[in-house]
Every structure is written in structure tokens, then in C-alpha cells.
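Colleague: Predicted coordinates and the sequence they were generated for:
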Amino acid sequence: MSTAEPNRPAVIDAAQLRRLLDSGRAPRILDVRTPGEFETSHIPGAYNVPLDLLREHRTELLAHLDDDVVLVCRSGARAAQAEQTLARTGLPNLKVLDGGILAWQAADSPVERGRPRWDLERQVRLVAGSIVFAAVLVSVALPGAQWVAAAIGAGLAVAALTNTCAMGTVLSRLPYNRGAACDLDTIVGQLRGTAPTGGRP
């Protein structure tokens, strides 16, 4: 497994994680994407703990996590944020799946699939692009509307610099991205093995 550089989380690649799973020494895999993204495809045995819920309830979740935890998202950015959150609670042996679920699938590793949905990053591109396009069109008749487009552009630049996304956080709370089992009690029950899960039984 890779070691962490200063201010960067430790990572594990898809091949290393698959070897651990095949050896029976599986770490706890937490997928921090939205329930909608998780339902579309996820690593068998993974638990869905959306990033916003993990941030809000990290102390409660900590009591139900093993020493070895691998965090997964689409490409690694949200998992890195989750790692920072859990690292502050003192949880050891945290790792981020390098390249996220995209790298896992690219390595032809097994996934469980459900109803297809757009991932959160694609939704952000659609909404941000639509707002910018609409603002430019409206600015022809309504001077000043172009500042809406400028604000969206500035927001995207801040999102890139800070590795966060306010628009993504808002979109993740929409019914399209939420599932029936994304409340704290259900997730804790899954982690304790007392509730059904889309991953590990």
C-alpha cells in the first residue's frame, strides 16, 4: 500500500485492494458517494456512508468502524475529504482508493450494479453550464445578468482550489440523489450487521 505524503491521504490502488479482498483480509470499505451513485455501481461489500452524513455524524460512526478503512468515491476527491474528516477523530489506518470507483472499474474489478443514474460531478457540470449559458443569453436583454455567469465561474474556480463543491453538496441532497436508506440509524445498523445493505450482508 502507498504511504501518505504530507497533507495527502494514504492511498491504495485497485489491484492492492482486490488482493486484500481475495485474501479474506478485507478492510471496511466506505463509499462516500450519494446513495443514487452507490446504487448505480459499487464495490461488493462496500457500505454507503454519504460524505455529508459522515461529516455531520463522524463521532457516532467512529464507534462502528474497524481499524482498517478504505474510502471510495467516484475519482478520489470526496474520499480525500472524508479521510480528512475521519483523521481528525483519530481513526488510524485510513486509506483512499486511488482513482476511486472509476479506477476500480477500469481494472476490470467486480462491481454490483443497480439502476443507472448520473454521477454528482456530471450533474454539477449540467447545472453550472446551464446557468452560465442562460445568464449569457439573458444578458443580451438584461444588462448585468452576465455577473451570474461570472459568479458561477468563480465558484467553480474556488471548488477546484479548495477541493470542495458547494453546488455538489446542494445537489447531493436532492431526492434524485438520495436513497431510502441514507439516515444515520440505517447506516449504523448496516455497519453493525443488523440491517440489510446493498454491499456486505
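Modeller: Received, thanks.
Colleague: C-alpha only now, for contacts and for neighbours.
Modeller: Will do.
Colleague: and the residue sitting nearest the centre point of the chain, what does it touch?
Modeller: When the chain is reduced to its mean C-alpha position, the closest residue under CA atoms, centre = their mean turns out to be R33, at 3.1 Å. With contacts defined as CA atoms under 8 Å, 6 or more residues apart in numbering, R33 is in contact with 48-51, 72-74, 78.
Colleague: Against that first model, consider the following:
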Amino acid sequence: MTTDASRAAALTPAALRELIEHGRGPRLLDVRTPAEFRTVHIPGAYNVPLATLREHRAELLNHLDEEVVLVCRSGARAAQAEQALAEAGLPNLRVLDGGMTAWESAGAPVNRGVARWDMERQVRLVAGSIVLTTGLAGLFVPGLHLVGTAIGAGLTYAAVKNTCTMGVLLSKLPYNRGPRTDIRAVVASLRDRS
């Protein structure tokens, strides 16, 4: 659920683009998986996946003394990162409103790599495949259709809590991991930019 405080912290793609073009660009932390980041990201962004950010937020705080904009695909993971960093005491946090989806739709500049499916699309594929397979197999094996019901319940819970266990599990697959984010390299880059 979006609160008034998180809405106030949102930054539109047009506003961020203007800040960057006028040399007042904030630090951009992209909290998507390394594979998603390598597919497409905003030039100058640092990739700090959400789990890594949560684990190393105290270490990052020492090098984030200016405005920080958090980026993900649509804004949900960035909002979680905002909460984690705010709880650790970091002020000046903003979330890119609409995430990379809105950034690209606005025609803003991006760096592109090898195309990969984003996490949301992967979750839809896996959940849909499980529901379809168990639904059809349930015609022959009594009770098997309940697996699809369990998946539906999990997706409903994920929507209510703004989390996604299936997405977390999928992010651990080799396809999504890519090279592990080296937090020391990120911190060194942040320090060098100061």
C-alpha cells in the first residue's frame, strides 16, 4: 500500500532527467537483480540488489550523504529499499515513480545489455504454468488442482504484503544472479564520486 509519505518521496522520470541533465543528479541505486540491471539501467546507476542493500545498509550509509534515488522495475522493490534505508537513518531518499518502466516509456537514456525477462514476468510464467499444469492434471488426479489454489493464495498474500516469495526464490537462479554485486566495489565507487 502506498502511503502519503512514500508518495511525497516519489520522483517522476521527467524531474529526475532534468536533475541529471543540469548536473545536479542524485545518487541512483538500482535495487533490481544483477541480470535485470545488465539488461537495462540508467547511466550512472549503481546496482545494489535489494537483499544486498538490506544486508549492507549500515556500510552504505557512510557513503550516501546526498540525495539518493532508488530504482527498480516498477517502484515496489525501491519502496522496500527506501523503508530499509530510512529505518537505518538515511534522509534524502526518493523513489523513481514508475521505476525503469516509466523511465523507458518517457524516452529517457538507458544503457542496454543482453535482454532478459524481468522478475515480474518470470513470476507470472512460473505461477501461471503451475496453475495450468495442476489444473489440467487435476482432471485425472483428484485434489491436484489445490496446488493452483495454494499458488493463488500465495500471490494474494504477496500483493497484500508487497513482497514476493516466488520472486525471491527465482532471483536465486543462475539466470538471474549473474555476477554477485561486490559491495566493496560499490562503496569504493560511491566514495570516489564524493
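Modeller: Now that the structure is in, tell me what you want to look at. The shown structure was predicted, so the numbers you read here are calculated from the model rather than taken from an experiment.
Colleague: returning to what we had before: give me the distance between the equivalent of the residue nearest to the centre of structure 1 over in structure 2 and G167 of structure 2.
Modeller: For R33 of structure 1, the equivalent position in structure 2 is taken to be R32, counting by TM-score structural alignment. Between R32 of structure 2 and G167 of structure 2 the computed distance is 11 Å (CA to CA, to the nearest Å).
Colleague: before we move on, back to that, may I ask which helix or strand encompasses the match of R33 of structure 1?
Modeller: Take DSSP states H and E as the rule and R32 of structure 2 turns out to sit in neither a helix nor a strand.
Colleague: Need the contact partners of stretch 175-193 of structure 2.
Modeller: Residues from elsewhere that reach stretch 175-193 of structure 2, judged by CA under 8 Å, 6+ apart: 33-36, 46-49, 52, 56, 59-60, 63-64, 170-171.
Colleague: Please, a ChimeraX command that selects the buried ones among the residues you listed?
Modeller: Buried residues among the contacts of stretch 175-193 of structure 2 (16 or more other CA atoms under 10 Å), as a ChimeraX selection:
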select :33,34,35,36,46,47,48,49,52,60,63,64,170,171
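Colleague: for the contacts of stretch 175-193 of structure 2, which one is nearest A102 of structure 2?
Modeller: Nearest to A102 of structure 2 among the contacts of stretch 175-193 of structure 2, counting by CA to CA, is E36 at 15.3 Å.
Colleague: isn't that closest one right up against V114?
Modeller: No. With contact defined as CA atoms under 8 Å, E36 of structure 2 does not count as touching V114 (9.5 Å).
Colleague: what's the mean distance for the helix ranked longest in structure 2 versus structure 1?
Modeller: Of all the segments assigned as helix in structure 2 under DSSP state H, the longest by residue count is helix 119-137. Its matched residues in structure 1 lie on average 0.7 Å from helix 119-137 of structure 2 after superposition (mean CA distance after the TM-score superposition for structure 1).
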